[in-house]
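# Next come a sequence and a model predicted from it.
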Amino acid sequence: MLDYDIFELGDVRLSTGQTLRAAKLAYKTYGTLNEDKSNAIVYPTWYSGQHQDNEWLIGEGMALDPSKYFIIVPNMLGNGLSSSPSNTPAPHDGARFPNVTFYDQVEQQHRLVTEKFGIEKLALVTGWSMGAGQTYQWAVSYPDMVERALPFCGSSKTAEHNVVFLEAVKYAIYTDAAWQDGMYTSQPVKGLRAVGRVYAGWGLSQAFYWQQLYAKDPFDYASLEDFLVGFWEGLFLAKDANNLLAMAWTWQNGNVGNTPGFDGDHERALASIKAKTIVMPAEKDLYFPPEDEEYAVGHIPGAELRVIPGVWGHFAGGGANTVDTAFINAALTELLES
């Protein structure tokens, strides 16, 4: 039994000039849509994550409380549940899967929200990492629909330093002989293990390792090597390599300025946002440092920058530790009550 539903999209013309045939959007909902359809929240997934990986921020007594709100978690195209390299029939399977932008992701999510549920206003859009990128895109693409936005540990435009990191992720896969230009019959295991090692140096901060927090709750690994193998390699060995590459392309090409009507002007796109917005970078995030998001906030009318303190870096999101989860949840509660 699947714990999610499928919205049939049909043939989707993408902004990249390609067509994704018989596309499918996997999603899960939590709570009940009220009579006037005013309690809907969209909470997109992140790089390699699926709907169940978002559930750490959903629950009774939390900001995203299913007894109050109707929470829609759409799975990104490319994540293995929605149309992806791993589940799309030939000829668009594997390495032939079309390139998908954040704009394309949100266009299909908008179809789900409006065509399936008849929702005209969203009380909130929020998300972590690539989910934050989709949050920004929602606020730019549909400024009159999104009432509140809270992107955390993500960006509206992928910085060049972030692009460089993703090149390392991609080439970790490319250099595995088993990859076979993406037409493999079994996963490139060496490449996926290498992706885990690359991610280990970026996902968490220097201070996290100085303090050897991998040996403490919630990880409780016996040594650094134990952590690298048990957590990081294990995380990516469970993924499909072509799916990771498809999502990496989306991430690398993130820029709300590429939304139709803005001609690549990132600042003008941000200035069009009407949602009440709190932007929450993490203090030591190596992907999305606070100064990058301070720049973005400076171009969003009335937006607030609220930095997540601590040493967990990018993984201040993701539900990895209770302190950061409480900080994010408090901001969401405040925003929803405003």
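Nice, thanks for sending it over.

# C-alpha only now, for contacts and for neighbours.
Will do.

# and Ser205, how many neighbours does it have?
As a burial measure, Ser205 scores 20 neighbours (other Cα atoms under 10 Å).

# Now do the contacts for it.
Lys284, Asp285, Leu286, Val311, Trp312, Gly313, His314 (Cα atoms under 8 Å, 6 or more residues apart in numbering).

# Doesn't the second one lie inside a helix?
Spelled out, it's Asp285. No: counting by DSSP: H, G, I helix; E, B strand; the rest coil, Asp285 is not part of a helix but coil.

# just checking, it touches Ser155?
No: counting by Cα atoms under 8 Å, Asp285 does not reach Ser155; the two are 11.5 Å apart.

# Now do the helices in the chain.
For the chain, helices defined by DSSP state H occupy the ranges 102-111, 130-141, 160-174, 189-203, 206-210, 224-227, 234-237, 241-252, 266-271, 290-297, 322-337.

# What residues of the fourth one count as buried?
Within helix 189-203, the residues scored as buried using 16 or more other Cα atoms under 10 Å are 189-200, 202-203.

# circling back to that earlier point, for the helices of the chain, state which one has the densest average packing.
helix 130-141 (a mean of 29; mean count of other Cα atoms under 10 Å).

# I'd like to know which elements that one is packed against.
Applying 3 or more Cα pairs under 8 Å, 6 or more residues apart in numbering; DSSP states H and E, we find helix 130-141 packed against helix 102-111, strand 124-128, strand 148-152.

# Against which helices or strands is the second one packed?
Looking back up the chat, that one is strand 124-128. With contacts taken as 3+ Cα pairs under 8 Å, 6+ apart, strand 124-128 sits against strand 40-42, helix 130-141, strand 148-152.

# Also the last one?
When contacts are defined as 3+ Cα pairs under 8 Å, 6+ apart, strand 148-152 sits against strand 124-128, helix 130-141, strand 276-279, helix 322-337.

# Take this one as well and set it beside the first:
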Amino acid sequence: MPQLPLQPPGQPPGQPPGQSPLRLSRLALDLPLESGASLPAELVYGTAGTLAPARDNVVLVPSYYTGTSDSYLPWIGPGRVLDTDRWFVVVVDMLGNGISTSPSNAPHEYAGPRFPRVTVRDQVRAQRALLDSLGIDRLRLVTGWSMGAMQAYEWAVSHPDAVDALLPICGAARCSPHNRVFLEGARAALVADPAFLDGSYVAPPVVGLRAFGTVYAGWAYSREFFLDAGEGSDRGFRALGYTSVDDVLRDWALDHAARDANDLLAMMDTWLSGDVGRERPGGYDAALGSITARTIVMPSTTDMYFTVADSAVEASLVPGAELRPLDSELGHVAGRPGVRETETAAIAAAVRELLEG
């Protein structure tokens, strides 16, 4: 997603450029996939804070669609949402995001359109291998925004005895039919570009990428976001530094024109695979019912594809879970790190409650 014009890309307010608290590392692994294939991969991850001698102060944060480990920087640091004076934060770049092994950087036999489908469950399996390599058995909290939330749900179902607390923000435990329609519309806009060549493009399919970003912009926010409240407003598109609706559309088109098309589609395939109940006894209801983590489910009140209605169902199925919506006109973007202080404060309060509980 575009870097919103509130601060330099990936740079938390008040933090000098180039002084990221994240220590980046790589883990090589031969990952068996749900499809039966195997992917030789490098998983990139960042850590911040100090791991306690008992290794019991770990917070795991999976990356989101088009995001990287750096995308969570507005939340990470002393006194921030993820307070590195107390917690050891592990942020993982999911496979397919262009940093960890992806269509754009994989060995030739796995590159481009040959990249295998990596499911949400595969992503969690890779992250489990990472934590094993660090000698970490237990997580105080798993949290994330958007696709990060989907992975967090999968963690709590796949490893219920290893997750103390769960905070999915503007995400879901499965990709709903309505969500799928949105994704397939954006995909259709991209692959319709003749330059796409079924993923074997020689030059980037810029027309398709711009169309993809334009379609996406209409879903990322809300009806209220696009109403012009006038100059100086602290709500809607002007609050994020945009001057007009056309400005929003141009920003999203230009941002996606700079991305790799096959990476976008690989991450989309991961997204579409999300379903904690798939091929599990009792399906979706039983999977959510198996979660033992203390849970706050935090949708945005105006999210158009990870909806409050779906989150309410999920909260009702997770034992003891609280539904705590973010009251915001920003749509899905309400929960994105570093967007606006009002939403960030609500997220920080939920993090504190879960970690201190």
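That came in fine, so what should we check first? Everything quoted here is computed from the prediction, not taken from an experiment.

# Any idea what the TM-score comes out to?
In this superposition the chains share a TM-score of 0.94, using TM-score structural alignment, normalised by the length of the first structure; 331 aligned residues with a Cα RMSD of 1.6 Å.

# so who does the spatially most central residue of the second structure touch?
Closest to where the C-alpha atoms of the second structure average out (Cα atoms, centre = their mean) is Tyr64, at 1.9 Å. By Cα under 8 Å, 6+ apart, Tyr64 of the second structure lies in contact with Met94, Gly144, Trp145, Ser146, Met147, Gly148.

# What lines up with the second one in the first structure?
Alignment of Gly144 of the second structure against the first structure is given by TM-score structural alignment, with Gly127 as its counterpart.

# Double-check that match against Gly49; I have them as touching.
No: between Gly127 of the first structure and Gly49 no contact is recorded; they are 11.5 Å apart, counting by Cα under 8 Å.

# quick one: which of these two has more around it?
Just comparing Gly127 of the first structure and Gly49: by other Cα under 10 Å the higher neighbour count belongs to Gly127, 27 against 18.

# That one: what's it in contact with?
Tyr43, Pro44, Thr45, Trp46, Gly133, Gln134, Thr135, Leu150, Pro151, Phe152.

# Switch those over to TSV; also include distance to Thr333 of the first structure.
Output for the contacts of Gly127 of the first structure, formatted as TSV (distance: Cα to Cα, whole Å):
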residue	distance to Thr333 of the first structure
Tyr43	15
Pro44	18
Thr45	20
Trp46	21
Gly133	21
Gln134	20
Thr135	17
Leu150	11
Pro151	14
Phe152	14
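
# Looking at those residues, which is nearest Ala241 of the first structure?
Nearest to Ala241 of the first structure, judged by Cα to Cα, of the contacts of Gly127 of the first structure is Trp46 at 15.8 Å.

# how near is the closest one to Leu305 of the first structure?
Applying Cα to Cα, to the nearest Å, the value for Trp46 of the first structure to Leu305 of the first structure is 21 Å.

# State the number of residues packed around the counterpart of Leu57 of the first structure in the second structure.
Under the alignment (TM-score structural alignment), Leu57 of the first structure pairs with Trp75 of the second structure. Residues lying near Trp75 of the second structure (other Cα under 10 Å) number 20.

# Would you agree Trp75 of the second structure is in contact with Val81?
Yes: if you go by Cα under 8 Å, Trp75 of the second structure and Val81 touch, sitting 4.9 Å apart.

# Against Gly96 of the second structure, how distant is the equivalent of Trp251 of the first structure over in the second structure?
Counting by TM-score structural alignment, Trp251 of the first structure lines up with Trp271 in the second structure. Computed with Cα to Cα, the distance linking Trp271 of the second structure and Gly96 of the second structure is 11 Å.

# and if you look at Thr68 of the second structure?
As judged by Cα to Cα, Thr68 of the second structure and Gly96 of the second structure stand 11 Å apart.

# more crowded one of these two?
Taking neighbours as other Cα under 10 Å, Thr68 of the second structure and Gly96 compare with Gly96 leading, 29 against 23.

# What does the more buried one correspond to in the first structure?
When the first structure is aligned by TM-score structural alignment, Gly96 of the second structure is paired with Gly78.

# any idea which strand is longest in the first structure?
Secondary structure of the first structure read by DSSP state E shows that its longest strand is strand 19-30.

# Any idea how far that strand is from the middle of the chain?
Put simply, strand 19-30 of the first structure sits 16 Å off its chain's centre (Cα atoms, centre = their mean, to the nearest Å).

# can you pull the contacts of Trp251 of the first structure?
Thr101, Phe102, Met130, Thr158.

# The second one against Gly133, yeah?
Yes: Phe102 of the first structure lies in contact with Gly133 (Cα under 8 Å); the separation is 7.2 Å.

# What residues in the second structure pair up with stretch 268-283 of the first structure?
Matched against the second structure by TM-score structural alignment, stretch 268-283 of the first structure falls on residues 286-301.

# again, but for stretch 157-164 of the first structure
Stretch 157-164 of the first structure corresponds to residues 174-181 of the second structure when matched by TM-score structural alignment.

# who's more crowded, Asp285 and Ser155 of the first structure?
Neighbours per residue (other Cα under 10 Å) separate Asp285 of the first structure from Ser155, with Ser155 holding more: 31 against 23.

# Roughly how far does the more buried one sit from Met1 of the first structure?
Counting by Cα to Cα, the gap from Ser155 of the first structure to Met1 of the first structure is 35 Å.
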